[in-house]
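**Student:** only geometry, no sequence info:
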């Protein structure tokens, strides 16, 4: 009896879950659309995240010890190469120079060649120390930091200021190894900044590392892009001055925007009265980089879903004027995310079929199993 009771209870549980179960079915349908073969401009890009860096900067260090007599600049000041950033009290160094000069003159009268050489070197060192009491900027740029004030005692080797040349900026970025083969020196790019709304500037790939790195488990290749010193309004003005029709430039920008290359560029950037904000670009800013890896104008192209491959050959389904279709071999060129370039096999105006597959999920409730509501009693 006990064994029979367990069998009955097990059957009851199975019938109960069978009554409550649902069946899930997926159906797949093929959608076919028509595409008229036409000439277009193919542009392919890679989007990366980067950081603005300074190509040229200088840390101003004191090469002698002394008391700061004067500071000539403040943070944010613009300086030229050779400008005096700060001055140290040079009293002791002037005295040392005069003594070295006297010793040198005395040695010349003694006639000893070795002594003359010794005193000459001592004089050169004393002169160098005296000159080093004036701390000069070696480059043109902007004072980013100044870490001393009048009356401070500085030691030899102490950094007192940093100068950054904001006219020579570049973007440091990394490209995934999957896209590494698509990157080449000289490729142009557009750069936009989260911190500067509405600003898009040009850039050019100037460095590709010869060694890949691993970042958070992903293999990447470091690259650098030099920022161009003009934004879109400036470029438009420059083209106009060079005799290039600004209308054609506007049309080209619109073509790139249609293809997604400059989709992030606000329309107001194309207005001649737009304020130039490129001077607000500073080292450390994060940015988005769109590198143009391929650009072809006025070529025949078809959607990638229209092309089928068999035995290494490409085919499309062509719809004839009478409504019938034929499979035709074509030669393809470059590929973007959405299109194949057609090198041969199709003519402008012909119609090809584009296939796409959609999947839908249907849920049907299982009908109650007869007897599932029977209650068994021991």
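**Tutor:** Yep, that arrived. Nothing here was measured: the structure is a model prediction, and the numbers come from that model.
**Student:** alpha carbons only for contacts and neighbour counts from here, please
**Tutor:** Will do.
**Student:** pull the contacting residues for the most centrally placed residue in the chain.
**Tutor:** Nearest to the mean C-alpha position of the chain, by C-alpha atoms, centre = their mean, lies residue 289 at 3.4 Å. By C-alpha atoms under 8 Å, 6 or more residues apart in numbering, residue 289 lies in contact with 46-50, 189-192.
**Student:** of those, select the buried ones using a PyMOL command.
**Tutor:** To isolate the buried ones among the contacts of residue 289 in PyMOL, judged by 16 or more other C-alpha atoms under 10 Å, type:
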select buried, resi 46+50+189+190+191+192
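**Student:** between the contacts of residue 289, which is nearest residue 301?
**Tutor:** Here the nearest of those to residue 301, counting by C-alpha to C-alpha, is residue 46; it sits at 20.2 Å.
**Student:** helices of the stretch 151-300 of the chain, start to end?
**Tutor:** Secondary structure of the stretch 151-300 of the chain, counting by DSSP state H, counting those that start in this stretch: helices at 232-241, 246-258.
**Student:** separation between residue 226 and residue 136?
**Tutor:** Counting by C-alpha to C-alpha, to the nearest Å, the gap from residue 226 to residue 136 is 27 Å.
**Student:** which one is residue 315 nearest to, not counting chain neighbours?
**Tutor:** residue 329 (4.3 Å; C-alpha to C-alpha, 6 or more residues apart in numbering).
**Student:** burial count for the one you found?
**Tutor:** For residue 329, the neighbour count with other C-alpha atoms under 10 Å is 18.
**Student:** you'd agree it is up against residue 314?
**Tutor:** Yes: under the criterion of C-alpha atoms under 8 Å, residue 329 makes contact with residue 314 at 5.7 Å.
**Student:** rewinding a little: most tightly packed of the helices of the stretch 151-300 of the chain?
**Tutor:** helix 232-241 (a mean of 17; mean count of other C-alpha atoms under 10 Å).
**Student:** what's that helix packed up against?
**Tutor:** Here helix 232-241 touches strand 196-208, helix 246-258, going by 3 or more C-alpha pairs under 8 Å, 6 or more residues apart in numbering; DSSP states H and E.
**Student:** packing partners for the first one?
**Tutor:** In terms of contact count using 3+ C-alpha pairs under 8 Å, 6+ apart, strand 196-208 is assigned the packing partners strand 188-193, strand 218-231, helix 232-241.
**Student:** tilt between that strand and helix 232-241?
**Tutor:** 70 degrees (axes from the mean of the first three to the mean of the last three C-alpha atoms, to 10 degrees).
**Student:** okay, now the one to match up with it:
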């Protein structure tokens, strides 16, 4: 009896163990080993890559409108120069002689203008005196005439009553007629002097205008001569660099004469360099004016420089590289870093910032998958089970995506699967073997 009971107990124990082992085996068949990382919030900056060539934004051409003999050239193409450096010496003796003659002529014309003005003032003063005298004389004659006119009226009344004789009346009439003639003559003389003064003023002003034009023309000739040798110290013949920069080209030679139609020097400013970038049509819509740029490459000698997108071309162009045609958009990048090793003509690599999002959920890119419709999703572990969550990417930076939070599903500290031992599907059990 005891043997049978013991056997029964052993059978029950074996059955229980077998059941547990079977359940465990079946459970293990639906369990996947995974590695996960905890989602954190961070700042994500999206960038695109592009190539570009360094160019000068501004430079200066030094040329001369006068043909002068070149005595010495102190620089070579490719040399760096500072503002104020002597880059050449020219023979300016002919210019100095010509300038002296022009300045002498200018002084003469200015003196003539001064004399003309003084003569005008004298003539005006003389005529003003004559006008005053004529006016006073006219006023005096007018008073005499008015007095005699009153006497004549009284005399006529006296004559009508027999108080005076006809001869006396005639004498008064003659005096009146004479006074009237004298008054009218003085008025004519006064008017004539006024008219003469106006004509004189007009003529004198015309002479002044003519002489002023001569002075202006003489000064203009001096200015034109100085402009023709702009950038040259006339006394020494020194040609001075007006800016800091690099000598890009030289168009003169020692012993020869400068050509009025050609540039003598082209100096490129190294303080205002730009990069002409070529952006693929795929990335072009994400690039905006004002975007920050990191400039690097072999020509930067291991350095990274900063810049900003200054302008974007309104139209795309096609270019062929290694027999492959592609469509690109030209953009101009202003290099904002100072004292760079970059020079015009260097090729550089560009990282253009297109978007920066602060405090966004950040996940590694190799955790993101894509279905046949192009929808992106991730797998996460939730209470030991695998869940499939579709995501919306807001920014991309290297190995990380910035994604939008999914309410009740994907948030900070969610466990995202970035490695699994087997294929994943929703509902499987997850055995986390590593957590970051």
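**Tutor:** Arrived safely, thanks for sending. Keep in mind the model is a prediction, meaning the values are calculated, not measured.
**Student:** just give the TM-score of the two.
**Tutor:** With the length set by TM-score structural alignment, normalised by the length of the first structure, the two chains reach a TM-score of 0.61; 278 aligned residues with a C-alpha RMSD of 3.6 Å.
**Student:** before we move on, the earlier item: of residue 226 and residue 136 of the first structure, which one has the most company?
**Tutor:** Neighbour count, other C-alpha under 10 Å: between residue 226 of the first structure and residue 136, residue 226 has more, with 23 against 20.
**Student:** how about the more buried one, what's its partner in the second structure?
**Tutor:** Aligning on TM-score structural alignment places residue 226 of the first structure opposite residue 334 in the second structure.
**Student:** which non-adjacent residue is nearest residue 169 of the second structure?
**Tutor:** residue 155 (6.1 Å).
**Student:** just say helix, strand or coil for the one you found.
**Tutor:** Three-state assignment for residue 155 of the second structure (DSSP: H, G, I helix; E, B strand; the rest coil): helix.
**Student:** nearest to residue 73 of the first structure, out of the helices and strands packed on strand 196-208 of the first structure?
**Tutor:** Nearest to residue 73 of the first structure, of those and by C-alpha to C-alpha, is strand 218-231 at 26.1 Å.
**Student:** the closest one packs against which elements?
**Tutor:** So strand 218-231 of the first structure, by 3+ C-alpha pairs under 8 Å, 6+ apart, packs with strand 169-176, strand 196-208, strand 213-215.
**Student:** one step back: tell me which of the helices and strands packed on strand 196-208 of the first structure sits nearest to residue 98 of the first structure.
**Tutor:** strand 218-231 (49.3 Å).
**Student:** any idea how far the closest one is from the middle of the chain?
**Tutor:** With C-alpha atoms, centre = their mean, to the nearest Å as the basis, strand 218-231 of the first structure stands 5 Å off its chain's centre.
**Student:** the stretch 1-150 of the first structure: helices as residue ranges?
**Tutor:** 2-20, 91-110, 113-131.
**Student:** contacting residues around the match of residue 226 of the first structure?
**Tutor:** 272-275, 307-310.
**Student:** if we go to 10 Å?
**Tutor:** 54-57, 272-276, 290, 292-293, 306-311 (C-alpha atoms under 10 Å, 6 or more residues apart in numbering).
**Student:** among the residues you listed, name the buried ones.
**Tutor:** Buried among the contacts of residue 334 of the second structure by 16+ other C-alpha under 10 Å: 54-57, 272-276, 292-293, 306-310.
**Student:** and the two most separated of the residues you listed?
**Tutor:** So, those by C-alpha to C-alpha: farthest apart are 56 and 292, at 19.3 Å.
**Student:** next, count neighbours for residue 422 of the second structure.
**Tutor:** 10.
**Student:** nope, residue 365 of the first structure is what I meant
**Tutor:** Neighbour tally, residue 365 of the first structure, other C-alpha under 10 Å: 11.
**Student:** in space, what's closest to it - neighbours in sequence excluded?
**Tutor:** Per C-alpha to C-alpha, 6+ apart, closest to residue 365 of the first structure is residue 22, 4.6 Å.
**Student:** residue in the second structure matching that neighbour?
**Tutor:** Aligned partner of residue 22 of the first structure by TM-score structural alignment: none.
**Student:** cool, residue 211 of the first structure as well?
**Tutor:** By TM-score structural alignment, residue 211 of the first structure lines up with residue 315.
**Student:** for that match, which non-adjacent residue is closest in space?
**Tutor:** In space, residue 315 of the second structure is closest to residue 329, 6.8 Å off (C-alpha to C-alpha, 6+ apart).
**Student:** contacting residues for that neighbour?
**Tutor:** Per C-alpha under 10 Å, 6+ apart, neighbours of residue 329 of the second structure: 277-285, 312-318.
**Student:** likewise residue 106 of the second structure?
**Tutor:** 100, 112, 214-222.
**Student:** try 7 Å
**Tutor:** Counting by C-alpha atoms under 7 Å, 6 or more residues apart in numbering, residue 106 of the second structure touches 215, 218-219.
**Student:** and those residues as TSV, adding distance to residue 31 of the second structure and neighbour count?
**Tutor:** Shown next, in TSV, are the contacts of residue 106 of the second structure (distance: C-alpha to C-alpha, whole Å; neighbours: other C-alpha atoms under 10 Å):
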residue	distance to residue 31 of the second structure	neighbour count
215	103	20
218	101	20
219	98	19
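**Student:** wait, which of the residues you listed is closest to residue 143 of the second structure?
**Tutor:** residue 215 (50.9 Å).
**Student:** setting aside sequence neighbours, what's the nearest residue to that closest one?
**Tutor:** Sequence neighbours aside, residue 109 is the residue nearest to residue 215 of the second structure in space, at 5.3 Å (criterion: C-alpha to C-alpha, 6+ apart).
**Student:** same thing with residue 91 of the second structure?
**Tutor:** Nearest non-adjacent residue to residue 91 of the second structure (C-alpha to C-alpha, 6+ apart): residue 69, at 5.4 Å.
**Student:** how much space is there between the one you found and residue 227 of the second structure?
**Tutor:** 17 Å.
**Student:** more crowded one of those two?
**Tutor:** Neighbours per residue (other C-alpha under 10 Å) separate residue 69 of the second structure from residue 227, with residue 69 holding more: 19 against 14.
**Student:** list the contacts of the equivalent of that one over in the first structure.
**Tutor:** Matched by TM-score structural alignment, residue 69 of the second structure corresponds to residue 67 in the first structure. Listed by C-alpha under 7 Å, 6+ apart, the contact set of residue 67 of the first structure reads 88-89, 151-154.
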